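Asker: below are the sequence and a predicted model; questions follow.
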Amino acid sequence: MWTHRRSGQTNQRGNQDHRDPYERDRTRVIHCPAFRRLQRKTQILGTDEGDFHRTRLTHSLEVDSIGRSIVHNLLMSQEKYIGLAGLLPNDDLISVICLLHDIGHPPFGHGGEVALNYMMRNYGGFEANGQTLRLLTKVESSYGTYGLDLTRRALLGILKYPVKRSTVAAPKQPPVHESIHKTIKINDWLPPKAYFDCEQPEIDWLLSPFSDSDKELFQSLSQMPHNTKSGKSAYHSFDCSIMDIADDIAYGVHDLEDAIHLRLINPSHLDTSELRQLLNNTLLTDRQNQIIDSLFSSDLYSRKQTIGEMVNYFITSTQIIITNEKFENKLLKYNLALSPEANALLNYLKQCIFNNVIDSQEARTFEYGGQTVVLRLFDAISSNPASLLDNKNRVLFNQAEDETSAYRIVCDYLANMTDEYAYRMHERLFGFNTRTIFERL
């Protein structure tokens, strides 16, 4: 049942096709246009800032590498998890999940995400992980009506937030600006982490192998929505938890490497008494001076060796835990987790990146610029769909059953854009250029 596809097809290429279902999934991902577009989508810095730093594509490749290494590490420790035979995903399955984890992200990172959520506020909203599910099951039409038509277990691993938007959305909306020429406040329009309500048929199929009690518990909340605050989902599936930790490691270590290389983080930002205390609690304690020195060394080989050492430390600090004894199915009952010491260190690294890169004036001005591009493009395209949509989406827009469905088509079109494509269209329509954060104001 976990290798089933919603179409019911096996899609084998004749009797000589030796590939298992997850290998076929991975092949579909590699050849998917939406996957290729990740090479021109922002990770933590704009794609025009140089060739060294990560894009969404190279980040996804690193998450894939880390995810597979985590599984290999767990396989070496199977004697600790005797009762979990068959639970671990194979290489192709975890690769698919990791490669696709960011595929629903729009141009300009969170600036684009917030802009789309604002423009879709009355039409079901927007959230990048929710868009990932929609893209894979509908929008990416390489394999017909069912999107990429991936296996059930692959889609389950990609489903990061198994609750629908209407369940977790804040009861009260922030103030609405009638003019899109006013920049919206990012923190006012952060989207709730959920799948879109219009994807419920896909979710029903996806979760159908689970018992009713497992489905109810899996879709429960750890935090209820209140006033202007959204609720939060409580659980991930096992495969998703592996991907989530691999993503955090890639962000906390590899994106740190980018920030150091671009001199956005210097020793005074990172080397604090808090970091030293955290390192003292880990297996890295005896090498903390060498680690700090190597990270900021001009010797790129030394720096890369240290980056690899840190990644390996986090990979080997993972363990399988029970999420809730009430779950019947092992894919829901168990999750991957970092040891408390490793988790505390990784959270420190992530916070350092946030404080000195993501929340910097340079990055925020880029984010706001991208937000404005998306706001204006959405307004222009939704007002003139017959003129400004491409042929494929123009047909879908005309076939839409209602206004909500029509706006969702516009949203899909914009979410699929790369940073470069969105810039070019904006320049063509409005004549503005806001490409780089390093052009001095």
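Answerer: Yep, it's here. Treat the numbers as computed from the prediction; the structure is a model and nothing was measured.

Asker: contacts and neighbour counts: CA atoms only from here.
Answerer: Noted.

Asker: what residues does the most centrally placed residue in the chain make contact with?
Answerer: For the chain, Asp102 is the residue whose C-alpha lies nearest the centre (CA atoms, centre = their mean; 3.5 Å). Taking CA atoms under 8 Å, 6 or more residues apart in numbering, we find Asp102 in contact with 56, 60, 128-129, 132.

Asker: pick out whichever of those sits closest to Met1.
Answerer: Thr132 (22.1 Å; CA to CA).

Asker: let me know the secondary structure of the closest one.
Answerer: With DSSP: H, G, I helix; E, B strand; the rest coil as the basis, Thr132 sits in helix.

Asker: cool, and Ala337?
Answerer: strand.

Asker: hmm, back to that, which of the contacts of Asp102 fall in strands?
Answerer: When DSSP state E is applied, these are split such that none fall in strands.

Asker: another one to put next to it:
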Amino acid sequence: MKTLAAYACDPLQSRGRRFEEPVAPTRSDFQRDRDRIVHSSAFRRLVYKTQVFVNHEGDLFRTRLTHSLEVAQLGRSIARSLGLEEDLVEAICLAHDLGHTPFGHAGQDALNECMRLHGGFEHNLQSLRVVDRLEERYPAFDGLNLTFETREGILKHCSRSNAQLINEREPAGVAQRFLDGTQPSLEAQLCNLADAIAYNAHDVDDGVRSGLITMIQLRDAVPLFAHYYEATLRDWPALAVPEAQRKLLYESIRRMLSDQVYDVIGHSRLQIESCGVKSVQEVRHCGRLLMGFSEEMKIRSQALKQFLLRQLYRHPQVMQTMESAQQVVHDLFAAYMVEPERMKPRFVQRAQAADTLGERARVVADFVAGMTDRYAAREHERITGLQLLGAG
């Protein structure tokens, strides 16, 4: 029997679902949310969506699915130490990337360009759209009908203009905090941190595995990594030989990951105590985020993030692939706008029922965003006759 802290979200005190449902006899509302997410089509598609490397580039690189599982594992570990609601944290972590396009951020940027005259595209908003509308599993409603608390955590970022639009449909709902300056639950705050910790660590692993960056580069340019790399060699000097480089990398990353987790736990506990919050409502109105890194760890983690941006995400080989990926998204969007009947039947029906060009564009964006890397590549080749990416 787990004991929740006073400032944790209690499933018995949830703000509920948009459509009322009977209480499950054996599961809490947050457990039920997690299960609905895991069984969703959007969750399964994450296995073939890019994290950094496109699906055809290798079998062992992270995908959006494995990334989401790693985020959930980190989130639960931290939540347990702070007395937060683990099932809620897991649900948010597993759902946070459901709206991501194929081809990672390159795909999102391309789709945003395609939608620039029709409200733009942002994957956090799309993740909420997936769980609120696009999943089709239940006869009584569209979407997964998740609790307010899970939906709040999924909507990590939101512009004021988009928040106003959401608030018109759902007054005082999940977008209200972006208008009145209140904070999300600690569970939602935690998921943002678990996301950052996970992708910094596993992108180091995938980057070195790919050969695009090296441990020597990391040691020389990233103090955070250098500290754990050197400590590992002091403790395990035998790992200096070429045959042991994988173990050296894994142990360095493991130590870096662990210390970031412990830093978040220690710093966040101090922040919670200093603010004196005793309830979720007090968390929302305390005036600042309470979950976070210490100042020193924040600076060192940011340096790692900047290194990955320069040396991995903007590496010429990655950029070349991403340029091709963006062309795929642009071409698919243009083709479906002209011939919406090329889409799956349920999207064809929605496009035909659209009253405006903007509504049709949103249907097309929903369809393209839901594609996996390989499905998008195959569809692009089928429509254009060009093979810009390995279609598998």
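Answerer: That came through, no problem. Remember, it's a predicted structure, so these values are computed and weren't measured experimentally.

Asker: returning to what we had before: just the contacts of Asp102 of structure 1 now: which is nearest Leu45 of structure 1?
Answerer: Checking the contacts of Asp102 of structure 1 one by one against Leu45 of structure 1 (CA to CA), the nearest turns out to be Arg56, at 10.0 Å.

Asker: which position in structure 2 pairs with the residue nearest to the centre of structure 1?
Answerer: Following TM-score structural alignment, the counterpart assigned to Asp102 of structure 1 within structure 2 is Asp97.

Asker: Tyr413 of structure 1 now?
Answerer: Match for Tyr413 of structure 1 (TM-score structural alignment): Phe367.

Asker: same question for Leu61 of structure 1.
Answerer: When structure 2 is aligned by TM-score structural alignment, the residue opposite Leu61 of structure 1 is Leu69.

Asker: I'd say its match and Leu94 touch.
Answerer: Yes: counting by CA atoms under 8 Å, Leu69 of structure 2 touches Leu94, with 6.5 Å between them.

Asker: more neighbours: which of these two?
Answerer: Counted by other CA atoms under 10 Å, Leu69 of structure 2 and Leu94 do not tie: Leu94 has more neighbours, with 26 against 17.

Asker: distance check, the more buried one against Gly104 of structure 2.
Answerer: Per CA to CA, to the nearest Å, Leu94 of structure 2 is found 16 Å from Gly104 of structure 2.

Asker: circling back: how about the contacts made by the match of Tyr413 of structure 1?
Answerer: By CA under 8 Å, 6+ apart, the neighbours of Phe367 of structure 2 are 343, 347.

Asker: off-centre distance for whichever helix or strand it is part of?
Answerer: Assigned by DSSP states H and E, Phe367 of structure 2 belongs to helix 357-369. Taking CA atoms, centre = their mean, to the nearest Å, one finds helix 357-369 of structure 2 lying 21 Å from the centre of the chain it belongs to.

Asker: next, the mean deviation of that helix compared to structure 1.
Answerer: Taken over the aligned residues, the distance from helix 357-369 of structure 2 to structure 1 averages 1.1 Å (mean CA distance after the TM-score superposition for structure 1).

Asker: so the following helix or strand past that helix versus helix 357-369, what angle?
Answerer: The first helix or strand that comes after helix 357-369 of structure 2 along the chain, using DSSP H and E, is helix 373-384. Going by axes from the mean of the first three to the mean of the last three CA atoms, to 10 degrees, helix 373-384 of structure 2 is angled at 120 degrees with respect to helix 357-369.

Asker: tell me which other helices or strands helix 373-384 of structure 2 touches.
Answerer: helix 316-338 (3 or more CA pairs under 8 Å, 6 or more residues apart in numbering; DSSP states H and E).

Asker: the helix it packs on - contacts with which helices or strands?
Answerer: Against helix 316-338 of structure 2 (3+ CA pairs under 8 Å, 6+ apart) you get helix 104-114, helix 357-369, helix 373-384.

Asker: which residue numbers in structure 1 go with the helix or strand just after it?
Answerer: Per DSSP H and E, the first helix or strand lying C-terminal to helix 316-338 of structure 2 is helix 345-353. Counting by TM-score structural alignment, helix 345-353 of structure 2 falls onto residues 391-399 of structure 1.

Asker: what's the local residue count around Ile265 of structure 2?
Answerer: 22.

Asker: for Ser40 of structure 2, see how far away it is.
Answerer: In terms of CA to CA, Ile265 of structure 2 sits 31 Å off from Ser40 of structure 2.

Asker: next: Val204 of structure 2.
Answerer: 30 Å.

Asker: comparing these two, which residue is more hemmed in?
Answerer: Val204 (24 against 19).

Asker: what do we get in structure 1 for that one?
Answerer: Matched by TM-score structural alignment, Val204 of structure 2 corresponds to Leu256 in structure 1.

Asker: and the equivalent of Gly125 of structure 1 over in structure 2, what is it in contact with?
Answerer: Using TM-score structural alignment, the partner of Gly125 of structure 1 in structure 2 is Gly120. By CA under 8 Å, 6+ apart, the residues touching Gly120 of structure 2 are 111-114.

Asker: which of those residues tops the neighbour count?
Answerer: Result: Leu111 is most packed of the contacts of Gly120 of structure 2 (other CA under 10 Å), 27 neighbours.

Asker: surely that one meets Asp331?
Answerer: No: Leu111 of structure 2 is not in contact with Asp331 according to CA under 8 Å; the separation is 10.4 Å.

Asker: equivalent range in structure 1 for stretch 28-41 of structure 2?
Answerer: So stretch 28-41 of structure 2 is aligned with residues 20-33, judged by TM-score structural alignment.
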